[in-house]
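**Student:** Okay, structure incoming, though there's no sequence with it:
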């Protein structure tokens, strides 16, 4: 992938939307990689017993999937130097799977530092699942 150049970016540029699928298999793989074996992410009966509608995705998976959209746009994950969000709603993953939709808007471009600020919107089923989601990317 080619690294995006600062000269190609402008305030108001839209990123996406990008649809990212998530399955129960995705959650098992993420749990094994992260060490987060909380049963709300894998055991439907347990998730329901604690008041959830079904198994839910790990918040950090949701954040990471959103960050991947930005790093793909930038052309290099190492270009993302800041990423922050608030978790506002869980991503419910029924047996048939689900998806999130990630889009972004370039809010600021600092030509001197090469820093580009991107506001992201991540939704599942039309509802925001991340709030105040902002990435800062440094471009050449």
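**Tutor:** Ah, there it is. All figures in this text were calculated on a predicted structure; none of them were measured in a lab.

**Student:** CA only for contacts and neighbour counts going forward, please
**Tutor:** Fine.

**Student:** Wait, a strand at residue 123?
**Tutor:** Yes - under DSSP: H, G, I helix; E, B strand; the rest coil, residue 123 falls within a strand.

**Student:** and it, what does it touch?
**Tutor:** Residues in contact with residue 123 (CA atoms under 8 Å, 6 or more residues apart in numbering) are 100-102, 129-130.

**Student:** residues in contact with stretch 91-107?
**Tutor:** 10-24, 53-57, 59, 62, 66, 69, 116-125, 129.

**Student:** Could you tell me which of the residues you listed are located in strands?
**Tutor:** Secondary-structure check on the contacts of stretch 91-107 using DSSP state E: residues within strands are 14-22, 116-124.

**Student:** ok, structure two:
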């Protein structure tokens, strides 16, 4: 983004769809060291009273932030802060997976930064709340 670009509150910056599969969960578990069985075992999820195998919350949050990084042309050094709230689980079907849709909008424009507000949904249900990234201009 150049200084010449004019951004206004509400402008859509990016929209991405991320497919989370059971394989994604295994890979993430290995990278993060989070091997909780609710992230790979239907029986463990059922025993815990869950609707199915759940994506790691941090994986969902990372995919949302990736949308901002991609909009920044891959320059993650411009990210000053990031916050989110885990509001609903992402259930990952064994065959279909789960599609997480991220919409990044301008929340606030300041002289030296932009607040990017993210809407993160799975099956038309918001799964992350108050998800915001502040990026340097």
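**Tutor:** Looks like it came in fine. Here the structure is a predicted model, which means the values were calculated and not measured.

**Student:** And the TM-score between these chains?
**Tutor:** Superposed pair, TM-score by TM-score structural alignment, normalised by the length of the second structure: 0.93. Supporting alignment: 134 aligned residues with a CA RMSD of 1.1 Å.

**Student:** ok, back up a step: return the member of the contacts of residue 123 of the first structure nearest to residue 137 of the first structure.
**Tutor:** Comparing those against residue 137 of the first structure with CA to CA picks out residue 102 as the nearest, at 16.5 Å.

**Student:** by how many degrees do the helix or strand where the closest one lies and strand 14-22 diverge?
**Tutor:** According to DSSP states H and E, residue 102 of the first structure maps onto strand 98-110. With axes from the mean of the first three to the mean of the last three CA atoms, to 10 degrees as the criterion, the two stretches strand 98-110 of the first structure and strand 14-22 enclose an angle of 150 degrees.

**Student:** buried set for strand 98-110 of the first structure?
**Tutor:** By neighbour count with 16 or more other CA atoms under 10 Å, strand 98-110 of the first structure contains the buried residues 98-109.

**Student:** picking that back up, ChimeraX command for the buried members of the ones in strands among the contacts of stretch 91-107 of the first structure?
**Tutor:** Applied in ChimeraX, the following selects the buried portion of these according to 16+ other CA under 10 Å:
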select :14,15,19,20,22,116,117,118,119,120,121,122,123,124
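
**Student:** And the helices in the second structure?
**Tutor:** Using DSSP state H, the helices found in the second structure span residues 22-32, 42-47, 57-71.

**Student:** Residues in contact with the last one: which ones?
**Tutor:** Residues from elsewhere that reach helix 57-71 of the second structure (CA under 8 Å, 6+ apart): 13-16, 18, 28, 75-76, 82, 84, 86, 89-90, 100, 102, 104, 116, 118, 120, 128, 133.

**Student:** give me the number of residues near the aligned partner of residue 59 of the first structure in the second structure?
**Tutor:** Matched by TM-score structural alignment, residue 59 of the first structure corresponds to residue 57 in the second structure. The tally of other residues near residue 57 of the second structure (other CA atoms under 10 Å) stands at 17.

**Student:** Residue 37 of the first structure and residue 31 touch, don't they?
**Tutor:** Yes - under the contact definition of CA atoms under 8 Å, residue 37 of the first structure touches residue 31, with a separation of 5.3 Å.

**Student:** Comparing these two, which residue is more hemmed in?
**Tutor:** The residue with the greater number of neighbours, taking residue 37 of the first structure and residue 31 and applying other CA under 10 Å, is residue 31; the counts read 19 against 15.

**Student:** which residues touch the more buried one?
**Tutor:** Neighbour list for residue 31 of the first structure: 37, 41 [criterion: CA under 8 Å, 6+ apart].

**Student:** which residue lines up with it in the second structure?
**Tutor:** Under the alignment defined by TM-score structural alignment, residue 31 of the first structure corresponds to residue 29 in the second structure.

**Student:** Right, I'll leave it there.
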